[in-house]
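A.B. asks: Quick check, what structure comes out for this input:
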Amino acid sequence: MIKNLLRATTAAALALVPLALFTPAAHAAETVPIAVAVSRLAVETESRAGYDRDAFKHWNSGLNATDGCNTRAEVLIAEAVSAPAVGARCALTGGSWWSYYDDTTVTSASGLDIDHMVPLAEAWDSGASGWTAARREAYANDQGAQASLVAVTARSNRSKSDQDPAEWLPPSADALCRYVSEWTATKLRWNLAIDESEQDRLYFVASGCTDTTVTYEPAP
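C.D. replies: Predicted structure coming up:
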């Protein structure tokens, strides 16, 4: 019932979205209502056959290969609420971060994980198994979109593990709309599919996020 209602709402929203959104220039960013964004995701059966976490090389040297900071450290620096001091070999001291999954402030970089918004195993299941090694490395270290990698408490990241929104959502109720928006944006950015249970949960959460939009830019 909810999914049918959301699909009807989506159809109405599609009628209001400018035609230009459907004929974007290469790699142009788009912003659309969340229900429209979910409707753009291909629905396919997922398979984890052959998955190996080592197929996704991370963390690499990040955006600046000469600064001694790998992708993990660069994300921590970028997402800090108060900046840490950066020492030799990119050792981070001080600073603070806000983990939006569980509405928790963290004051030590060691207490944080860098979460892949769409976990590596889930990416494999939904399309990355057919990618080249170079594209999987680009995915695993993606700093081209703010939603792709997020600094969160180790506790919340390990609770999430490799689960999709049908199986896990952030414990903070205030995080739900943002999380589903960023999950959808990441799957659209990397042209990853969803399965039916995932689609159902995305539409269900989206029904309570009517003012939420999804912004995404296709990965190079």
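A.B. asks: going forward, measure contacts and count neighbours with C-alpha atoms only.
C.D. replies: Will do.
A.B. asks: now the strands for the protein?
C.D. replies: In the chain, the strands defined using DSSP state E lie at 30-33, 85-86, 92-93, 97-99, 104-106, 112-116, 149-153, 213-216.
A.B. asks: Output the ones you listed in TSV; the columns should cover mean neighbour count and distance to Asn60.
C.D. replies: Output for these, formatted as TSV (neighbours: other CA atoms under 10 Å; distance: least, CA to CA, whole Å):
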stretch	mean neighbour count	distance to Asn60
strand 30-33	18	28
strand 85-86	14	18
strand 92-93	17	17
strand 97-99	21	22
strand 104-106	16	24
strand 112-116	21	13
strand 149-153	26	14
strand 213-216	22	23
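A.B. asks: Those strands: which one's closest to Thr45?
C.D. replies: The closest approach between Thr45 and any of these, judged by CA to CA, belongs to strand 112-116 at 21.3 Å.
A.B. asks: ok, back up a step: kindly reformat the strands of the chain as CSV and extend each row with distance to Leu176.
C.D. replies: CSV is the format used below for the strands of the chain (distance: least, CA to CA, whole Å):
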stretch, distance to Leu176
strand 30-33, 15
strand 85-86, 32
strand 92-93, 30
strand 97-99, 13
strand 104-106, 15
strand 112-116, 16
strand 149-153, 15
strand 213-216, 13
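A.B. asks: ok, now which ones touch the spatially most central residue of the chain?
C.D. replies: Centroid-nearest residue in the chain, with CA atoms, centre = their mean: Met117, separated by 3.1 Å. Met117 makes contact with Ala147, Ser148, Leu149, Val150, Glu182, Trp183, Thr186, according to CA atoms under 8 Å, 6 or more residues apart in numbering.
A.B. asks: let's see this one next to it:
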Amino acid sequence: MRRSILVAGAIAVALGALVLWGPAVPVLIPSEPSPGAGAVAVAAEHPFAIGDAQSARDQLAGLSIVSGWSPADYDRDAFGEAWFDLDGNGCSTRNDILARDLLEVTLREDGCRVATGTLIDPYDGSVTDFVAGPDTSPAVQIDHVVALAWAWRHGADAWSDEQRIAFANDPGNLVAASAATNQAKSDESPAEWLPGDLDFACRFTIAWVGIVETYGLGVSTAEAETIRQVLEGC
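C.D. replies: As a prediction, this is how the structure comes out:
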């Protein structure tokens, strides 16, 4: 009975989000180097540019069912140095993603650090002018589509350090987003948080499920049922 109540509650949250979805917003997904990207290597394909609903439904059906709880507290340091240069191109992962996702990019003298650019937030279409600096850089953040804390609770706590570093810096799990969006999304799954636009909420969920499947993570029973219902509407 308790499990049924939990599942019903989770479904209600997702369906409530569906009701609250607003009008469609334009979402730009760069697929080519931004003008002026210079020496920064363009990262792998944007995670929201691939996938389809039926494939995501099939992937979801094959995921392991887990509790969504870890006996060890989540620690960001368990995923290694933030924005570690995993591909060895001499640029931090953060700068790789900024160069990929921003428009009208300019670089600093080192040819690596992004100095300025324009973000069109993939989640809500809002526009943010990026200017590098201690007070201005935080306006544009790098979001993990599948959040590190969520991954920790769903299987990443048992990974090796190398696996966690790879996951934290995988461009296929990273997008530039506004500070407001990144903080609102936090470490939640599509069972708990969805973008406001219906079409993009589907795109987000499809990408999210694909990443979870790729890395062999699991979902709870309630999450699986709620996400399945979201995908059925795509």
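A.B. asks: residues in contact with stretch 64-83 of structure 2?
C.D. replies: Stretch 64-83 of structure 2 has contacts (CA under 8 Å, 6+ apart) with 92-94, 148-150, 152-154, 157, 161, 164-165, 167-169, 217-221.
A.B. asks: again with stretch 200-214 of structure 2
C.D. replies: With CA under 8 Å, 6+ apart as the contact definition, stretch 200-214 of structure 2 has outside contacts at 47-48, 50-53, 56, 59-60, 63, 123, 145-146, 172-173, 189-190, 194-195, 218, 227, 230-231, 234.
A.B. asks: Show me which positions of that stretch end up buried.
C.D. replies: 200-213 (16 or more other CA atoms under 10 Å).
A.B. asks: What is the corresponding segment of structure 1 for it?
C.D. replies: The aligned range for stretch 200-214 of structure 2 in structure 1 is 175-189, by TM-score structural alignment.
A.B. asks: Tell me how far that stretch lies from the chain's centre.
C.D. replies: With CA atoms, centre = their mean, to the nearest Å as the basis, stretch 175-189 of structure 1 stands 6 Å off its chain's centre.
A.B. asks: Same check on stretch 76-84 of structure 2?
C.D. replies: Averaging C-alpha positions (CA atoms, centre = their mean) puts stretch 76-84 of structure 2 16 Å from its chain's average.
A.B. asks: So for Asn4 of structure 1, which of the strands of structure 1 sits nearest?
C.D. replies: Of the strands of structure 1, nearest to Asn4 of structure 1 by CA to CA is strand 30-33, at 16.6 Å.
A.B. asks: which other helices and strands contact that closest one?
C.D. replies: Counting by 3 or more CA pairs under 8 Å, 6 or more residues apart in numbering; DSSP states H and E, the packing neighbours recorded for strand 30-33 of structure 1 are strand 213-216.
A.B. asks: To which residue of structure 1 is Pro122 of structure 2 aligned?
C.D. replies: So, by TM-score structural alignment, Pro122 of structure 2 is matched to Tyr100.
A.B. asks: For its match, give me its contacts.
C.D. replies: Residues near Tyr100 of structure 1 by CA under 8 Å, 6+ apart: Val152, Ser172, Ala175.
A.B. asks: counterpart of the first one in structure 2?
C.D. replies: Matched across to structure 2, Val152 of structure 1 falls on Ala177, judged by TM-score structural alignment.
A.B. asks: Settle this for me: that match is touching Asp121, isn't it.
C.D. replies: Yes: with contact defined as CA atoms under 8 Å, Ala177 of structure 2 counts as touching Asp121 (5.1 Å).
A.B. asks: list the buried ones in stretch 88-96 of structure 2?
C.D. replies: Gly90, Cys91, Ser92, Thr93, Arg94, Asn95, Asp96.
A.B. asks: that older thread, now, among the contacts of Tyr100 of structure 1, which is nearest to Ser61 of structure 1?
C.D. replies: Distances from Ser61 of structure 1 to these, taken by CA to CA, are shortest for Val152, at 20.8 Å.
A.B. asks: List the residues that contact the closest one.
C.D. replies: Counting by CA under 8 Å, 6+ apart, the residues that Val152 of structure 1 touches are Trp98, Ser99, Tyr100, Tyr101, Leu112, Asp113, Ile114, Asp115.
A.B. asks: just to revisit the earlier point, farthest pair in the buried residues of stretch 88-96 of structure 2?
C.D. replies: Greatest spacing in these, by CA to CA: Gly90 and Arg94 (11.7 Å).
A.B. asks: and Val38 of structure 1, how many neighbours does it have?
C.D. replies: Val38 of structure 1: 27 surrounding residues under other CA atoms under 10 Å.
A.B. asks: Which elements pack onto the longest helix along structure 2?
C.D. replies: Longest helix in structure 2, counting residues (DSSP state H): helix 2-20. Counting contacts by 3+ CA pairs under 8 Å, 6+ apart, helix 2-20 of structure 2 is packed against helix 221-232.
A.B. asks: Can you tell me what sits against the helix it packs on?
C.D. replies: 6-7, 10-11, 14-15, 53, 56-57, 60, 65-67, 189-191, 202, 205-206.
A.B. asks: Span of stretch 188-206 of structure 1 from start to end?
C.D. replies: Terminal residues of stretch 188-206 of structure 1 lie 16 Å apart, using CA to CA, to the nearest Å.
A.B. asks: Can you list the buried residues in it?
C.D. replies: Neighbour-count burial for stretch 188-206 of structure 1 [16+ other CA under 10 Å]: 188-195, 198-206.
A.B. asks: same deal with stretch 3-12 of structure 2?
C.D. replies: Val7, Ala10, Ile11.
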